[in-house]
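>>> Okay, predicted coordinates and the sequence, questions at the end:
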Amino acid sequence: MAQKFAPRTLGVVGAAVCALALSACQDQASSGGNARDYISAAGSSTVYPFATTVGERFAEATGNKTPKIDSTGTGGGFERFCQGIGAGTPDISNASRRMKKSEYDKCQANGVKDIIEIQIGYDGLAFGEAQRGPGLALTLEDIYKALAANPYGKPNTAKTWKDVNPALPAVAISVFGPPSTSGTYDSFKELLLMAGCDKNPEMKALKASDEDKHKEVCGTFRGSPFYVEQGENDNLIISKLATNPTSVGAFGFSYLNSNRDKVKGIAIDGIQPTMETITDESYPGSRAMYIYIKKAHVGTIPGLMEYAAEFAKGAAAGGYLNEKGLIPPHKEMEAKIAATIASQTVMTGAELK
């Protein structure tokens, strides 16, 4: 049964409820005590263009209001999503990585108990350069040696790509990438930086013996001018490459795919970022996209599961989101998505790490 949002006027009973669920009561006050009549979502900048397209289709098909979607980055979206239940909090969190166990636990502590996880497809964390760029081809180890603060436990002194690998050009290391609040940043760290570190047998052994030390050595970025964090809008990175043609950009594959006239992909370990290499997960930056829904809001905020169904329709093979750059889930995943939406199955937390 869907949880209803309590009215604004709080008597003795309301005060007691607030003592037990402060965040929910704050939400009621901020929303004027009335349930919203539109969907609210926040999160990943990579999922954002897909979510807005789905929102427009959903509004046209159902007559509901167009959802309000904020591009806050995956981490920022979970932060808002997990604040509590109520009209003052998002119904949906868009994510370019899976929810972390720590985020799930925070949701639970704040009363967001039942969460529906839906994988909507794939994207890739792509490396790209300007069309007139130097034509780089990198390995995972090259990326780690160039961008780690302390590669293999020693201070990073590399200034050019040639310092990292003699086969590369003597071009200054300059990478524009996502900020630390972004799921793209987390994907970068896990899929590329730490994976490059683990190519070294000693670092792989360190992971088994001292996980915290391994994370520090393998997963800490060096700062500007070598790695320069940009905002949540990946289009900003595309524009930066136009004026900095020897620099590299790290962004969602969908942005590379829709700006092929301005930028070109950079091969990693000999594999170019394409629809095919991301679907078969051979490209190192391949990653899954998700939306998370508060089950307590279903039935109170109109159209939540209908919106999820529209997302699944657009994301499926041949769907309209494919044209936007979202790579569809494989057939087995499509069946799981449909079953999750139909049953409103919630997460247990055991599947997270």
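Perfect, I can see it now. Residues are numbered from 1 along each chain as shown.

>>> Please make it C-alpha for all contacts and neighbour counts, starting now.
Noted.

>>> separation between Gly111 and Ala296?
Distance of Gly111 to Ala296, given as Cα to Cα, to the nearest Å: 10 Å.

>>> Tell me which of those two has more neighbours.
Shown here are Gly111 and Ala296; by other Cα atoms under 10 Å, Ala296 has more neighbours (21 against 18).

>>> Leaving out sequence neighbours, find the closest residue to the residue nearest the centre of the chain.
Centrality entry for the chain: nearest residue to the mean C-alpha point is Ser96, 2.0 Å, by Cα atoms, centre = their mean. Spatial nearest neighbour of Ser96, chain neighbours left out: Met289 (4.7 Å); criterion: Cα to Cα, 6 or more residues apart in numbering.

>>> structure B:
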Amino acid sequence: MRFTTLLLAASAVALTACGQQQTSGKADGQVSGGGGARNQVWAAGSSTVFPFATRVAETVARTTGGTAAKVESLGTGGGIKLFCSGTGANYPDIATASRAMKKSEWDACQAAGVTDIVELKVGFDGIVLANAKAQPTFSVTREQIYRALAAELPQGSGFAPNTTATWSAVAPGLPNQRILAYGPPPTSGTRDAFVELAMEKGAEKVPAMAALKKSNEDQFKEKSHTLRRDGAWVDAGENDNAIVQTLEKTPNALGVFGYSFLENNMDKVKAATVEGVAPSFETISNGSYPLSRSLYIYVKKANVGVTPGLREYVNAFVSDAAAGRGGYLQQRGLIALPEAEHATVKATAQALTPMAAPAK
């Protein structure tokens, strides 16, 4: 518990946990920018990827020594926005993400001079709904998740505010307890994945929403992605460990966070099944768990060879020892890629092959 508390405190500012090899040359190979020079790797973004990024940082620090890097937990959207804001020392070398970069974000990068971005998928994770171990076990469908947490539900020819108070009112057989869910804010990739994989897919099961998707897809997305603001859904910040702690103190609540945090807190919380499937390494990697997603890091190719230790850090992240099957990141809850896909990612990292523009 003491270690977890210290780790959380570090994420609020910057974790200086990754030793890197110094490079020779002018200014010791430092990245220069309007705010001066920087001689350390800087990664920022997803709270879900944060434990993996820091674990790699710790390992590289032990094996190389030198100046430490910093890793920040800002949420996927916040990390990519900062990454794409410009070049030089004032902006991160790496954005960590729990979803793929969007076309709009890629366009913002290009406009700010951030070109030649290397996209590396590092593994899989699942979105879980969990509650305290002593509480009833939930078994929900995506339609039930949508009906419980959507801000508005179809009524007649329009929509009405969602006033459903208890889970048992959503569907017979669910616990007779207040609907209360703690989850990540809109800047989080976990939030993006949750509304796309759970809320949107659940809405498609409702006839009126399915018809709306055919007639007006933009409105369908807006209605299915908007979560309740009446206290049934609570934005709990970017710190998934804090949500786990909240579930211990608020036993009737559910929490929404990444599988890696469930894996590391099995003594405190348990996961709901979704469509009858429980989240696990096997069900997430084979795609049978409905709320599975991919995790990424994005690297500025122009900074490799300029920021001391950036290449070492990137290569370490995608290595067999870290992200491969049985690698040390599996102990933190990362689900490894299939071997063939992992080999492709390693080759991309070695060649620093830039990504193409996302489709959307």
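That came through fine. Because the structure is predicted, anything quoted here is derived from the model rather than measured.

>>> related to what we said a few turns ago, so what does the residue nearest to the centre of structure 1 match up with in structure 2?
For Ser96 of structure 1, the aligned position in structure 2 is occupied by Ser98, per TM-score structural alignment.

>>> overlap in contacts of Gly111 and Ala296 of structure 1?
Here Gly111 of structure 1 and Ala296 have Ile85 as joint contacts, going by Cα atoms under 8 Å, 6 or more residues apart in numbering.

>>> Leu329 of structure 2 reaches Ser319, doesn't it?
No - using Cα atoms under 8 Å, Leu329 of structure 2 makes no contact with Ser319, being 10.4 Å away.

>>> Among those two, which residue is more densely surrounded?
Leu329 (23 against 18).

>>> picking that back up, how far away is the residue nearest to the centre of structure 1 from Tyr290 of structure 1?
From Ser96 of structure 1 to Tyr290 of structure 1 the distance is 6 Å (Cα to Cα).

>>> ok, now Thr139 of structure 1?
28 Å.

>>> ok so, going back, mind listing what the residue nearest to the centre of structure 1 touches?
44, 46-47, 74, 183-184, 187, 287-290.

>>> Check the alignment and tell me where Thr166 of structure 2 lands in structure 1.
Match for Thr166 of structure 2 (TM-score structural alignment): Thr160.

>>> ok, for that match, nearest residue in space, not its chain neighbours?
Ranked by Cα to Cα, 6+ apart and with sequence neighbours excluded, the top spatial neighbour of Thr160 of structure 1 is Ala172, at 4.1 Å.

>>> Ok, Ile271 of structure 1 next?
Tyr283 (5.9 Å).

>>> Enumerate every residue touching the aligned partner of the one you found in structure 2.
Tyr283 of structure 1 maps onto Tyr289 of structure 2 when the alignment is built from TM-score structural alignment. By Cα under 8 Å, 6+ apart, the contact set of Tyr289 of structure 2 is 126, 274, 277-279, 283.

>>> try 7 Å this time
Neighbouring residues of Tyr289 of structure 2 by Cα atoms under 7 Å, 6 or more residues apart in numbering: 277-279, 283.

>>> for Gly126 of structure 2, same thing?
Taking Cα under 7 Å, 6+ apart as the contact definition, Gly126 of structure 2 lies against 258-259, 279, 284, 291-293.

>>> May I ask you to confirm that Leu180 of structure 2 is in contact with Leu254?
Yes - contact criterion Cα atoms under 7 Å: Leu180 of structure 2 and Leu254 qualify, at 6.2 Å.

>>> When those two are compared, which one has more neighbours?
Shown here are Leu180 of structure 2 and Leu254; by other Cα under 10 Å, Leu254 has more neighbours (28 against 20).

>>> Which residue in structure 1 aligns with that one?
Using TM-score structural alignment, the partner of Leu254 of structure 2 in structure 1 is Val248.

>>> again with Gly276 of structure 2
By TM-score structural alignment, Gly276 of structure 2 lines up with Gly270 in structure 1.

>>> Packing partners of the longest helix anywhere in structure 2?
The single longest helix within structure 2, with elements called by DSSP state H, is helix 50-64. Helices and strands touching helix 50-64 of structure 2, by 3 or more Cα pairs under 7 Å, 6 or more residues apart in numbering; DSSP states H and E, are strand 15-20, strand 67-73, helix 310-317.
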